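**Student:** Pasting the sequence and the predicted coordinates here, then a few questions.
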Amino acid sequence: MTEVADAKLEDVEFLKAKFRELKIQAREELESLRRDRDQMREYKKIRDDHNKEVKALIESVRAEREERDRINQEINEAKERRMAIHAQLKSLYDEIRELRSNLVGSPSNDQRKMMRRVEELEWRQQTELLTRDEEVGIVEEIARIEAQLVKIGQEKEKQDRISELRRLARKLKDEASEAHEKVLTLSEQSQIHHQEVVRIRPQLEEYKKSADTAHKNFVEWLKKVKDGETKLKERRTMIDEIQGKLRKHTVEKRDVEREEHFQQQKAQERERVESAVEKLQSGKRLTFDEFILAQRTVSDDKKKSKRRDRGSSEETRNESEPAKSTEAEELIKEPLDTVEIDQELEDITSNPPHESTDDE
């Protein structure tokens, strides 16, 4: 081979070595990229799972708060009802005391004792939590004393009003007790929902913190993945460039080899023709093939001589051109002997999968 050919051969060997080196690097980077993607997807899954937990806990807190607030509203209404009843009771007892103070009776000690006794009983009725029997006993005793006072003071009409007011007061006290019991019951229910909100809040904060941390890690690994994809694409570009040069060299080498083979065949054919013509002209013995070949050559030479004699400017078509055309067509049809990159690397570097950047 010539010096130029030797130089090209050295370049080709260098390109092949570089090609193998780049393929090894690309495979290593591909494995690293896969590991980075797996880690990124793991953080993404953790983030999404914890965000779902956060959403569910927020919904639970909202429901508990709404129920607690609804119960608190009922508590406020019951308290307002209880306060209104107490105000009515105070008004009733004020009127009773006013009526009793206007009762006229004997100035005897018995009358004063009876009035003091009534006041004591009424005070107990207002300030103490009495049983039903005790309440009835006090009411009956007051009624007896006041009946005596009415007789003494001839204040029957006022006493009737006092009795009516006391019956109304007992009814209002029952309603006040019911309102108070309702307040206590609802307060217990409200406290249950409030405690549930307090219990959920630390879990909610923990999941939010974990989701934020996972998202931060996801963004970091997403950047690594994108950098790895960019680097792998650059490596693929270099591989394609070298592969193109190797393919070009292979084509050029095959063209040269085919041309040399074609010229060699022409030279051999020319030698056969010249040998056959020489034998024919010298009268030597020829084989049948040599005779046909020599006769055809002599006949063609005579035809060419006649054309030249007639001064024809028409040129004959070169008989070797169809052969060259056929050779060229065969060259195009035949597969190139090039070094192909692994299909796996081809697929991944051509269409690398991407994670959606919306998560960022």
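**Tutor:** Perfect, I can see it now.
**Student:** make it CA atoms for all contacts and neighbour counts henceforth
**Tutor:** Will do.
**Student:** Find the residue at the geometric middle of this structure.
**Tutor:** Among the residues of the chain, the one closest to the centroid is residue 48, at 5.3 Å (Cα atoms, centre = their mean).
**Student:** can you pull out the strands in the stretch 51-200 of the chain?
**Tutor:** Counting by DSSP state E, counting those that start in this stretch, the stretch 51-200 of the chain forms no strands at all.
**Student:** Okay, helices next: where are they in it?
**Tutor:** 109-127, 132-153, 156-282 (DSSP state H, counting those that start in this stretch).
**Student:** for the helix or strand containing the residue nearest to the centre of the chain, packing partners?
**Tutor:** Per DSSP states H and E: residue 48 is located in helix 3-101. In terms of contacts (3 or more Cα pairs under 8 Å, 6 or more residues apart in numbering; DSSP states H and E), helix 3-101 is packed against helix 156-282, helix 343-350.
**Student:** so which of the helices of the stretch 51-200 of the chain gets nearest residue 350?
**Tutor:** helix 156-282 (7.7 Å; Cα to Cα).
**Student:** State the next helix or strand along the chain beyond the closest one.
**Tutor:** Downstream of helix 156-282 (by DSSP H and E), the next one is helix 288-309.
**Student:** got the angle for that next one vs helix 156-282?
**Tutor:** 90 degrees (axes from the mean of the first three to the mean of the last three Cα atoms, to 10 degrees).
**Student:** wait, residue 217 sits on residue 42?
**Tutor:** No. In this structure, residue 217 is not within contact of residue 42 by Cα atoms under 8 Å, at 9.8 Å.
**Student:** Between those two, which is the more surrounded one?
**Tutor:** residue 217 (18 against 15; other Cα atoms under 10 Å).
**Student:** Identify the residues contacting the more buried one.
**Tutor:** If you count contacts by Cα atoms under 8 Å, 6 or more residues apart in numbering, residue 217 has them with 40, 43.
**Student:** also this one, for the comparison:
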Amino acid sequence: MSGESPGKAQNNTPLTVEMVESLSEAELERLIDELKERIASLKAQRRELIDEIKGVREQRMKLIEEKRQLVKKLMDLKAKKNELLEELKSIKEERDKLREEYKTKKQQLEVARKLAQSEGNLAKISLGRLQRRLQELEWRQMTSVLPPHEEQRLISEISRLEELIERVRKARQQMLSLMELEVEVKALRLKIRDLHEKANSIREEVGRIKNEMSEIYKKIEEYNSKIDALTERIKELSPMIDDLSKQIDALYEIYKHARKRFRDLRIAKQLNMRLDELKKKREELKKKYERGEPLSLEELKMLFSDVDELVS
């Protein structure tokens, strides 16, 4: 694999754990350094995405809470609007009832005024003077002896006075009823006007609430759009983070295997060096033994023991 980066196989094929076995010690060393850098880079990218998704989620939660407050305010306004509409309905019913009563009283007032016009002068006559005159005539009738024609004239006069007194009383009663009706009609007119003004005030308040609700609906739609956009961003970031985590895990497995392979090669190299040294030393001891030169216990052990025992 000389002449190319150990991080990739030929034809841009991703490096696998199995392919690590074919790398030399130098290639493994370069690969380990490359993998460390690559893993560190991927972890940095993942950290950036995690920080971003955390920020997006916090922003989304903030918007959701603000939207919840708007929805609560909207529900409160809706309840207030319904309450006002119920009050307006009650006022209209009361106003309609008063209008019917006003119409009836107005008709009664017109009749009373016509009667007052025809009998109005009678109400101005002094009732006390008529009653005193009646008493005088009745006293005269009881205490005097009169000729028949005088007696008849006196009776006629008494009858006329009694009738007039009754008419005056009725005229006065009619005038009193007229004044009472005028007061009632005026009071009803004022009540109707007050209810009309109150109804208009409630309509204005309902209109204001509807306008405010309309603005809140628009804001809620804006919040929905922002929340949906953030939700989509979270959906985009999550698989990207998962993909980076998988890449990191895969590279880390290769990294661990490359380190183990590198360590094994180092150990094997050191073992071969020891074997070479041991063989050289045994050759020297063999020649010394063949010349009949004395050997120490350690030297005899090195000369006649198995190689595996000596390098283990």
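**Tutor:** Thanks, I have it. As the structure is a computational prediction, the values presented were derived from the model and not from experiment.
**Student:** Please work out the TM-score for the two chains.
**Tutor:** The TM-score (TM-score structural alignment, normalised by the length of structure 2) is 0.61; 263 aligned residues with a Cα RMSD of 4.5 Å.
**Student:** closest to residue 319 of structure 1 out of the helices of the stretch 51-200 of structure 1?
**Tutor:** That would be, of those and by Cα to Cα, helix 156-282, which comes in at 10.9 Å.
**Student:** Once aligned, what mean separation remains between the closest one and structure 2?
**Tutor:** Aligned to structure 2 and superposed, helix 156-282 of structure 1 gives a mean residue distance of 3.2 Å (mean Cα distance after the TM-score superposition for structure 1).
**Student:** hmm, back to that, tell me which of the helices and strands packed on helix 3-101 of structure 1 sits most buried.
**Tutor:** Comparing those by mean neighbour count (mean count of other Cα atoms under 10 Å), helix 156-282 ranks first with a mean of 16.
**Student:** how much space between the counterpart of residue 62 of structure 1 in structure 2 and residue 196 of structure 2?
**Tutor:** Taking TM-score structural alignment, residue 62 of structure 1 has residue 82 as its aligned residue in structure 2. Distance of residue 82 of structure 2 to residue 196 of structure 2, given as Cα to Cα, to the nearest Å: 19 Å.
**Student:** again, but for residue 234 of structure 2
**Tutor:** In terms of Cα to Cα, residue 234 of structure 2 sits 56 Å off from residue 196 of structure 2.
**Student:** Most remote residue from the middle of structure 1, which is it?
**Tutor:** Outermost in structure 1, Cα atoms, centre = their mean: residue 283 at 96.7 Å.
**Student:** Contact partners for it?
**Tutor:** Contacts of residue 283 of structure 1 by Cα under 8 Å, 6+ apart: none found.
**Student:** picking up where we left off before, quick one: which of the helices and strands packed on helix 3-101 of structure 1 is nearest residue 292 of structure 1?
**Tutor:** Here helix 156-282 is closest among those (Cα to Cα), at 9.0 Å.
**Student:** chain center to that closest one, what's the gap?
**Tutor:** Distance, stretch centre to chain centre, for helix 156-282 of structure 1: 5 Å (Cα atoms, centre = their mean, to the nearest Å).
**Student:** Equivalent analysis for stretch 291-311 of structure 1, please.
**Tutor:** The answer for stretch 291-311 of structure 1 is 87 Å, by Cα atoms, centre = their mean.
**Student:** what comes up buried for that stretch?
**Tutor:** Using 16 or more other Cα atoms under 10 Å as the test for burial, stretch 291-311 of structure 1 gives 291, 293-295, 297.
**Student:** out of those, which one sits closest to residue 36 of structure 1?
**Tutor:** Nearest to residue 36 of structure 1 among the buried residues of stretch 291-311 of structure 1, with distances taken as Cα to Cα, is residue 293, at 74.1 Å.
**Student:** Quick check: the gap between residue 166 of structure 1 and residue 151 of structure 1.
**Tutor:** From residue 166 of structure 1 to residue 151 of structure 1 the distance is 19 Å (Cα to Cα).
**Student:** same deal with residue 303 of structure 1?
**Tutor:** 175 Å.
**Student:** and if you look at residue 261 of structure 1?
**Tutor:** For residue 261 of structure 1 relative to residue 151 of structure 1 (Cα to Cα), the value is 156 Å.
**Student:** Over to residue 63 of structure 1?
**Tutor:** Distance from residue 63 of structure 1 to residue 151 of structure 1, by Cα to Cα: 65 Å.
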